[in-house]
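Chemist: got a structure for you, letters missing:
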């Protein structure tokens, strides 16, 4: 219900033929640029705060620009950018990026790609990515200890400077080798361009980073690379033929753009880089050994487009697996129940849920109950009026639920903050006067922050956490909260690799049903009279439905990297210091 800002989207194209080839075959030198546009539009779901593109020309002469970049802000950024560029922008190397902010940084300055200029062609670097680093403080200290002076404190800019520093060293290595062979002038430049080893740059840069990432880069000398984190947290897919290499965040993007079957698209292995040299040589390099794999399960539940073959099947399975729990919540009264969903990412799980009931022989009644209206502007300053506006973000279909006779089941992909549920959804469903409302989540309870790219990093954001704290307080167990805080502070004195996660002890005090009941109590307003029950996906059900995507830290607290554990301890300590010590508790 609450739209999450999340992982960004990347698009990369390396044309392997001269531009004249595409002009002759496809009627335009901008063939690659057109494909980049399609790839970005097909990933518009991954970023609506800003977008950017970059290109590199391989055959430029001194005095002519060879590395281009355009950026824009807002949901129409893609259209704005491509309305500005023409055929002169089209190069052999192309990069596109769609951005959602996950760290609070906004403005054109923080829109990818980032560009580092230098008069030596090979030292120019353009960088973008789908990433969030958990140890940026450590990297910043390392850079400054080396004498560097980063202009901006963000993981994107610090990565640019660190990688740029290593790129400089690689150029200097080749410069020395060229001089040793007796080369001079442009002969040195040509030697450097021909002998760049981007693997050296990545190995010496990325070993320092903790986080989930897909990092993409172009150099002025014509090197292209895409690297995926060794835990496989963030996704990357690629396609290669004799004409081009293309990379995207989602498999169907490549299938649709280049008219491919799923088997033609490959997933970039964790810890590996796809690299294309200036001469067009394509290789897969293992930069870091793969770690315990934890691909993001939220990609499968919510973030990626549902037209992926496997994701569609998995989302249907997530819905179908909930049938027994929903039946129990209904007391077996399936026949007197109307089933619906919250638009629109829960639609596929909804189909799976219906299919599960029909397989049991039920003549299921299904209707579209909730309608999401345009975003209402909160120009009213009074809290009461503003809350009243928020209650009308959704509307409801009247006349399809028999008042006080029918149950009403609505399924969503996730329940995060609960704000929209409390202020809008539950209230409009209550207007229909069902006998009972069952709200279903195709994902488990979200209990822990994410630090790898999703915009949910504060403990108090989660309705599950607030319910846990509320139960502890109401049952006279507040001391546990302070005990966990003290444990977190002790953990934070250790290195990230040594830390455990005491926050888990809070949730261990209650079972899922107890937390569900407390969430209902917090979500129900005084004007709602209908009985309400929550049903969540189980962790076991999630893993059964989404095999191969075991990244479940937001549900379990099992963070794949040390940085995730450390930041969660810090997030709980921050919450306690803000909400407990400030109030004198």
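Modeler: Cool, the structure landed. Only a predicted model underlies this, so the values are computations on that prediction, with no experimental measurement involved.
Chemist: make it CA atoms for all contacts and neighbour counts henceforth
Modeler: Will do.
Chemist: Assign a three-state SS to the most far-flung residue of the chain relative to its centre, would you?
Modeler: Relative to the centre of the chain, the most outlying C-alpha is that of residue 182, 49.7 Å out, by Cα atoms, centre = their mean. Secondary structure of residue 182, reduced to three states by DSSP: H, G, I helix; E, B strand; the rest coil: coil.
Chemist: who's in contact with it?
Modeler: Residue 182 makes no contacts at all, as judged by Cα atoms under 8 Å, 6 or more residues apart in numbering.
Chemist: Against that first model, consider the following:
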């Protein structure tokens, strides 16, 4: 994506199923879990640039000893910063008592973060202040070991107001209006209820030893029941990991499977991450041995080591996020790699038609770097067309072909060049608003001398276009200087028309160039009354239960074809005084579904939200735009 948007937190969870001494003996270090957690987080650092956090819990610790450790950081290299902080503790041991580094039990008794249950989080803040208090994991503390709760997640709830009201009705008074707080307190409430219920039960059964009862509570706790009660009214996309103070743990996934969660377990370890390649790399695990947590299910690891996958909400139609496949997740996942290449191949017919199949006078390139894989697919498609063309020219002739013509036909090849080069250092330099417009124009540089002035068409692939500002302010200006007669911007994703409300920072209608194009067309064609009518419908539905709300914003796009909107987008993003003709090609929804058949969550493009709360959010986003409020449509 040529323009960055904030998105997608990352989760890493590890449960060591053996004593620390086992890993000391087999792998030469009692820090096996910490080392693996560091790898899992580093291999997912694409998912969090606003901060990170780590928490660990030690099992079977004597009373009076600390068993929960947590550290969070907002440093620019937050993951490294956290593990440097942790590593210093062991460096001090190595320096002062070197023999103790080989004593796993001593380390567990005396040094923090030497726990058997480990959790890591990488944060991308979709709203609110970026502060250390906003960084996961979140901790709910209590003197009862079983009532302690640590959570971290990749999630956003659309119905925070409703969830807060329920907490008030339970008698709670949350300190903050945020979904992280509501999730923590909702699970915490039913955790307290479960603990108290078991305590009362064992008392009624004649048990008077409170110490023994505490152990019985830990053994008997029904984690799935707690999650079922907690998540009953959640509306959103989520993967949430949690650890209870005594050692039970869970990772839960929303009923539509919007947010990703992958896991692997054997007799040594249980591991969960937001992206599959992190597990593959850190533990050298084959692709086929890593599974997805099923939608509406939680992977539950009891303190005993028992691992189950239990349903806490009835799954609904699976709508896993397609943006995960197009852009957010790393392309090192084999399935994602194939899907992105297929997205590129599926664009070929549109691209070839736009350039009139003139391969000799077309240069193919991409905007770094996430579009690269789709670009390979597009080039494969072009090469397939060239082979078909050569075969038809050489075989399907009645007359004899000359040597010169044979040479001409066989020499035809796709002209593939890297033309747009991102200047990362320059981007970090841009700080002053007054200078931003001028400086943004130079965020990308170009390779000169590869375009035939006035005769070549330049095809430039991007993986998606959200606002179009970087294209207008930088890329198109720089590409136009190369002298092409035409520039074709190709998006491997369809037109982004609607806001997200499940964890990606795209919630303002005015940020979408497709929306800007549709509004422009409405005004130009004398259909501006549709804006007012849509506003009234959105306002009228704002107090309805979310289950009764429909997406009224679809009416803004209804009068126009996809091509009309694409043509208007091309006009909007074309800088003044551009010499080349500019065209924009978008992926079709049908082709998106063909390329990513198991990830049909396309609400950004179609407006078909997988949960009722999504319709409330899109209508609220439109109301905000009409009323001139530059704010997110969800809390």
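Modeler: Arrived safely, thanks for sending. This one's a predicted model, so the numbers in the text were calculated from it and none came from an experiment.
Chemist: before we move on, back to that, and the residue farthest from the centre of the first structure, what pairs with it in the second structure?
Modeler: Applying TM-score structural alignment, one finds that residue 182 of the first structure aligns to residue 206 in the second structure.
Chemist: And that match, how far from residue 393 of the second structure?
Modeler: In this view, residue 206 of the second structure and residue 393 of the second structure are 92 Å apart by Cα to Cα, to the nearest Å.
Chemist: just residue 21 of the second structure next, same as before
Modeler: With distances defined as Cα to Cα, the gap from residue 21 of the second structure to residue 393 of the second structure amounts to 71 Å.
Chemist: ditto for residue 10 of the second structure
Modeler: Distance, residue 10 of the second structure to residue 393 of the second structure, by Cα to Cα: 52 Å.
Chemist: So for these two, which residue has more residues nearby?
Modeler: Counting neighbours by other Cα atoms under 10 Å for residue 10 of the second structure and for residue 393 shows that residue 10 has the greater number, 28 against 15.
Chemist: Stretch 266-274 of the first structure corresponds to what range in the second structure?
Modeler: Taking TM-score structural alignment, stretch 266-274 of the first structure hits residues 291-299 over in the second structure.
Chemist: what sits up against the matching stretch?
Modeler: The contact list for stretch 291-299 of the second structure (Cα under 8 Å, 6+ apart) reads 224, 250-257, 260-264, 307-316, 318.
Chemist: and stretch 386-397 of the first structure, how far out from the chain's middle?
Modeler: Shown here is stretch 386-397 of the first structure, whose average C-alpha point lies 28 Å from the average C-alpha point of the whole chain (Cα atoms, centre = their mean, to the nearest Å).
Chemist: so where does residue 365 of the second structure fall, helix or strand?
Modeler: Counting by DSSP states H and E, the element that carries residue 365 of the second structure is strand 362-366.
Chemist: Where does that strand end up in the first structure?
Modeler: The aligned range for strand 362-366 of the second structure is 337-341, by TM-score structural alignment.
Chemist: and if you look at stretch 555-567 of the second structure?
Modeler: When stretch 555-567 of the second structure is compared against the first structure (TM-score structural alignment), it corresponds to residues 505-517.
Chemist: from the chain's centre, how far out does the matching stretch sit?
Modeler: The chain centroid and the centroid of stretch 505-517 of the first structure are separated by 28 Å under Cα atoms, centre = their mean.
Chemist: try stretch 350-358 of the second structure
Modeler: Relative to the mean C-alpha coordinate of its chain, stretch 350-358 of the second structure is positioned 33 Å out (Cα atoms, centre = their mean).
Chemist: Same check on stretch 512-520 of the first structure?
Modeler: For stretch 512-520 of the first structure, the gap between its own C-alpha mean and the chain's C-alpha mean amounts to 28 Å (Cα atoms, centre = their mean).
Chemist: State the distance from residue 310 of the first structure to residue 232 of the first structure.
Modeler: In this structure, residue 310 of the first structure and residue 232 of the first structure are separated by 17 Å, where distance is defined by Cα to Cα.
Chemist: meant to ask about residue 382 of the first structure
Modeler: Noted for residue 382 of the first structure: a distance of 46 Å to residue 232 of the first structure, by Cα to Cα.
Chemist: what's the answer for residue 471 of the first structure, then?
Modeler: Remark: distance between residue 471 of the first structure and residue 232 of the first structure (Cα to Cα) = 36 Å.
Chemist: between these two, who's got more neighbours?
Modeler: Here residue 471 of the first structure and residue 232 are set side by side on neighbour count (other Cα under 10 Å), and the busier one is residue 232, at 26 against 20.
Chemist: Tell me how many other residues crowd residue 353 of the first structure.
Modeler: Applying the criterion other Cα under 10 Å, we find 25 residues in the vicinity of residue 353 of the first structure.
Chemist: That one -> the second structure?
Modeler: Here residue 353 of the first structure is matched to residue 378 in the second structure, going by TM-score structural alignment.
Chemist: Shouldn't that match be within a helix?
Modeler: Yes - the assignment for residue 378 of the second structure by three-state DSSP puts it in a helix.
Chemist: From residue 491 of the second structure, how far out is it?
Modeler: Applying Cα to Cα to residue 378 of the second structure and residue 491 of the second structure gives a distance of 11 Å.
Chemist: Same question for residue 18 of the second structure.
Modeler: For residue 18 of the second structure, the distance to residue 491 of the second structure under the criterion Cα to Cα works out to 49 Å.
Chemist: If you count surrounding residues, which of these two has more?
Modeler: residue 491 (24 against 13).
Chemist: Which residue in the first structure aligns with the more buried one?
Modeler: Alignment note (TM-score structural alignment): residue 491 of the second structure maps to residue 441 of the first structure.
Chemist: which residues touch its match?
Modeler: Residues in contact with residue 441 of the first structure, defined by Cα under 8 Å, 6+ apart, are 411, 412, 413, 414, 415, 534, 535, 536, 537.
Chemist: Check these and tell me the two furthest apart.
Modeler: With distances taken as Cα to Cα, the most widely separated pair in the contacts of residue 441 of the first structure is 413 and 534, at 13.0 Å.
Chemist: So which of the two has more stuff around it?
Modeler: In this view residue 413 of the first structure and residue 534 are compared by other Cα under 10 Å, and residue 413 has more residues nearby, 29 against 20.
Chemist: What lines up with the more buried one in the second structure?
Modeler: By TM-score structural alignment, residue 413 of the first structure lines up with residue 463 in the second structure.
Chemist: Verify the stated contact: its match with residue 374.
Modeler: Yes - under the criterion of Cα atoms under 8 Å, residue 463 of the second structure makes contact with residue 374 at 7.4 Å.
Chemist: any shared contact partners between those two?
Modeler: Contacts common to residue 463 of the second structure and residue 374, judged by Cα under 8 Å, 6+ apart, are residue 492.
Chemist: quick one: what helix or strand has residue 295 of the second structure in it?
Modeler: In this structure, residue 295 of the second structure sits in neither a helix nor a strand according to DSSP H and E.
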